[in-house]
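>>> I'd like to go over a predicted model; first the sequence, then the structure.
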Amino acid sequence: MSTTHEAGWAHASGALRGPAWLRQPSDPNALVAHLWSQTAHKVAGELHVGGLAVPELVANVNTPAYVLDEADFRARARAFRDAFAEYDVFYAGKAFLCTAVARWVQEEGLSLDVCSDGELTVALRAGFDPARIGYHGNNKSQIELRRAVAEGVGRIIVDSFDEIARLESVTAESGTTARVMIRVTAGVEAHTHEYIATAHEDQKFGFSITSGDAFEAVRRVQAAPGIELLGLHSHIGSQIFDSSGFEVAARRVLALQARVSEELGVTLPEMDLGGGFGIAYTTQDDPSDPAQLATEMSKIVEHECRALGIPEPRLSIEPGRAIVGPAMCTVYTVGTVKRVELDGGAVRTYVSVDGGMSDNIRTALYDADYSCTIASRASDAPPVLARVVGKHCEAGDVVVKDEFLPGDIRPGDLVAVPGTGAYCRSMASNYNHALRPPVVAVRDGVARVVVRRETVDDLLATDMGDQ
């Protein structure tokens, strides 16, 4: 459930009641700062981002459109780089990647995760140093591994015995060396959605520590010619708000590292703790500060290594959505407003916009919560509990499940949804043959399109007709 407004509201008498914590806003024109990018604010009801009025911005590019606050993105990247100064910080390409973003990541001193040949292609097109790229994926093909090795990718995160065999073949045929980390499953239940929890046993990623597969993977990689083993990689999930899960995972992974040292005589120089740090989609979310996370995670590793009598490895983390997620909002135009009477006489206001699940599948896929605000004007109308829905032919095409919006919301209004930088454009589709929206980067009053809107020609380019 969601809200863009301040806490401490009271329900309106006779209004449809949302979740228990959802309250009517004392000021429906206000923004809750921690849900938005750092330059976002309102002037006379109009949303401004990056020094530009959003209504003026979208007048030039139309809606729906993703608006990316470059200054905010860079500031968050620097915050993680500085907080984890002794670590390697990897930006998650899967969250959102384009050539411009890859360049920003490199300029701010971060490394980059990719998990497909396409993401690797974008990174290399941007001139990203391949030595600072990590290559994820649970089913990398021989062709993909061959290219990764040839390009000099800094580390390949191996995920299966089949992949180890493929990598042995690739390095043998090329006469080169691949630098790898072994992804292990620590058996930690992260407090997040089932589909984005990745360290419990019953899922597709990694080698199980409990079953012994992780130790066997280390043994095989260590014995393989042409493969240099850097260390172990653990990732417990995504949208995580505290370090408790990392403590359990680090203890189990470092115990495996100590066993490797004792039984195989190998000191692994590196360890990846994963990340997947959460962001604020609603007022209920309370993300941790990067400096706080760095302090807590470093203490965990230091304590465990001391207890096990092993040297501390060089650490790396993957903040995930925490860099790009809050840096972007999506702007829509309202097309229809429908008030539906429910059982008991309550009324729900359905606000239909010109996008939906084709540009943000997360609500339908993960039952994700979002907030929103009117971006084009101020209103003195009493707020109503609304549901923002898309234009697609699906009952589940919901963008924002519950939000208080002004009761005079009408066709032509602009609605902006914050926190859409991660996994929205990257998972966008052509469902109902929709055209995927552009990404417009804004900074210091200047806007530039970094990913253009798709055209009908793009849509038909792969349609071979009746041949």
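Thanks, I have it.

>>> C-alpha from now on. contacts and neighbour counts both.
OK.

>>> can you get me a residue count around R306?
For R306, the neighbour count with other C-alpha atoms under 10 Å is 11.

>>> element containing the residue lying closest to D88 once chain neighbours are set aside?
For D88, ignoring the flanking residues on the chain, the nearest one in space by C-alpha to C-alpha, 6 or more residues apart in numbering is S316 at 4.4 Å. Per DSSP states H and E: S316 is located in strand 314-318.

>>> roughly how far out does that strand sit from the chain middle?
Chain-centre distance of strand 314-318: 18 Å, with C-alpha atoms, centre = their mean, to the nearest Å.

>>> these two touch, right, I323 and A77?
Yes: I323 is in contact with A77 according to C-alpha atoms under 8 Å; the separation is 5.9 Å.

>>> compare those two (neighbour count), which wins?
I323 (27 against 24).

>>> so when I look at the more buried one, I'm seeing a helix, right?
Yes: assessed by DSSP: H, G, I helix; E, B strand; the rest coil, I323 belongs to a helix.

>>> contact partners for it?
Applying C-alpha atoms under 8 Å, 6 or more residues apart in numbering, we find I323 in contact with F73, R76, A77, Y91.

>>> scan these and report the most crowded one.
Y91 (29 neighbours).

>>> comparison target, given below:
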Amino acid sequence: MSETDSPAVAAPAVAVAALEENLWPVTARLGPDGVLRIGGVRVDELAAEFGTPAFVLDEADFRARCTGWRRAFEDCDVYYAGKAFLCRAVARWVAEEGLNLDVCTGGELAVARSVGFPAERLLFHGNNKSVAELRAAVAYGVGRIVVDSFAEIDRLAAVAAEAGVRQRVLVRVTPGVEAHTHHYVSTGQEDQKFGFSLAGGAAAEAVERVLAAGSLHLIGLHAHIGSQIFDTAGFGLAAHRMVGLLARIRDTHDLELPELDLGGGLGIAYTSEDAPLEVADVAERLTAVVGKECAAAGLRVPRLGVEPGRAVVGPTTVTLYEVGTVKELPGLRTFVSVDGGMSDNIRTALYDARYTARLASRAGSPAAYVV
């Protein structure tokens, strides 16, 4: 919970509206007793059984969103971005709903392996993959590894040669696009740690190095412009620049790469002020702009890849906390402390993120105080 700048004084009881549809999991309901239920289960009972803080995922909602992305991006590769949230159950749901999985650490890869996630449907990200992680990925037969630096190209080439395989890779490109989001989660601009600069020529050099490595098989390009995005303009500009690079690769190397992954980053609603984009609309716009750019460049349309993470799991999940100390500062505000903090959610401190909160044990009761 967070405080406002308004004085925290006793106020007339204010009726609390029903749960907002776009802010809560689809099965979230207020029972006749005013207690919040998810999937038909009282959340106070979940807190008593599992303790707090606790993440509660609505499986039905998660699966439905996976299906929605798969249907919207038909004939595309949809990778669930495990960095948003990954556990064994989630990995199984992703596999069963027909999505691919994007992992970015050895731990996430281990989770995928533990449930037998099909290796060919895995995409391995990360700007600092260790030799041990690369060996584990190659040994498991990970379908695609996204190379992020010249040092990694050399490391992966050596690991793949050692294993006697030709590893499929994508080159991550920094397209120089402003995503119009918080600068801490904007990853398409030039000055950042991910990928190879398009404008500076590093991306073209990375392509040459991968093509020269006999143990690596370049199958496409990758870009990711940021997170919590509510405007498709940045994706359109990124697509324009990435297709331009695909055309230059064709002209320089007589090679048309078959895949183009434009990452993820679609925003979700944390408060009633947020207006997330509809997945079907994004899919229509993105596939249209890629098709248009490829036609203009005389290229065959590559297989498109997208990587929703937060956009899938975020709306399906709530975090349960228990209220502890309540401290009133007369004439100033009231502080309500809960049994969580930066260890379980750093976003409020790092991004000044805002959330919607309810007293789950009496979510239907009138609000008496501003805190």
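Good, I have the coordinates. Source: prediction; values computed, not measured.

>>> check the first structure for its longest strand and report it.
strand 328-341 (DSSP state E).

>>> next SSE downstream of that strand?
Using DSSP H and E, the helix or strand that follows strand 328-341 of the first structure in sequence is strand 347-353.

>>> which residue in the first structure lines up with V171 of the second structure?
For V171 of the second structure, the aligned position in the first structure is I182, judged by TM-score structural alignment.

>>> for its match, give its distance to W104 of the first structure.
Using C-alpha to C-alpha, to the nearest Å, we find I182 of the first structure at a distance of 28 Å from W104 of the first structure.

>>> looking at those two, which is more packed in?
I182 (26 against 17).

>>> the helix or strand harbouring that one: how far from the chain's middle?
Taking DSSP H and E as the definition, I182 of the first structure sits inside strand 178-185. Averaged C-alpha coordinates place strand 178-185 of the first structure at 22 Å from its chain's average position (C-alpha atoms, centre = their mean).

>>> please apply the same query to stretch 52-71 of the first structure.
With C-alpha atoms, centre = their mean, you get 21 Å for stretch 52-71 of the first structure.

>>> spatially nearest residue to the aligned residue in the first structure for E293 of the second structure, not counting backbone neighbours?
Under the alignment (TM-score structural alignment), E293 of the second structure pairs with E304 of the first structure. Nearest in space to E304 of the first structure, with sequence neighbours left out and distances taken as C-alpha to C-alpha, 6+ apart, is R251 at 6.2 Å.

>>> quick one: map the one you found onto the second structure.
Match for R251 of the first structure (TM-score structural alignment): H240.

>>> does its match touch V290 like I think?
Yes: between H240 of the second structure and V290 there is a contact under C-alpha under 8 Å: 7.3 Å.

>>> so the two - more neighbours on which side?
Per other C-alpha under 10 Å, whichever of H240 of the second structure and V290 has more neighbours is V290, with 22 against 17.

>>> so the more buried one touches M242, yeah?
No: with contact defined as C-alpha under 8 Å, V290 of the second structure does not count as touching M242 (9.3 Å).

>>> on that earlier part again, count the neighbours of the residue nearest to D88 of the first structure for me.
20.

>>> before we move on, the earlier item: secondary structure class for the residue nearest to E304 of the first structure?
Once three-state DSSP is applied, R251 of the first structure turns out helix.

>>> whereabouts in the first structure does stretch 250-265 of the second structure align?
Residue span in the first structure matched to stretch 250-265 of the second structure, by TM-score structural alignment: 261-276.

>>> now that stretch: buried residues?
Buried residues in stretch 261-276 of the first structure, counted by 16 or more other C-alpha atoms under 10 Å: V266, T267, L268, E270, M271, D272, L273, G274, G275, G276.

>>> nearest spatial neighbour of the first one, chain-adjacent residues omitted?
The one in question is V266 of the first structure. Nearest to V266 of the first structure is V260, by C-alpha to C-alpha, 6+ apart, at 6.1 Å.

>>> which other helices and strands contact the host helix or strand of that neighbour?
Following DSSP H and E, one finds V260 of the first structure within helix 244-264. Other elements packing on helix 244-264 of the first structure under the criterion 3 or more C-alpha pairs under 8 Å, 6 or more residues apart in numbering; DSSP states H and E are helix 213-223, strand 227-234, helix 290-308.

>>> now that helix on the second structure. Mean distance?
Here helix 244-264 of the first structure, set against the second structure after superposition, deviates by a mean of 0.6 Å using mean C-alpha distance after the TM-score superposition for the first structure.
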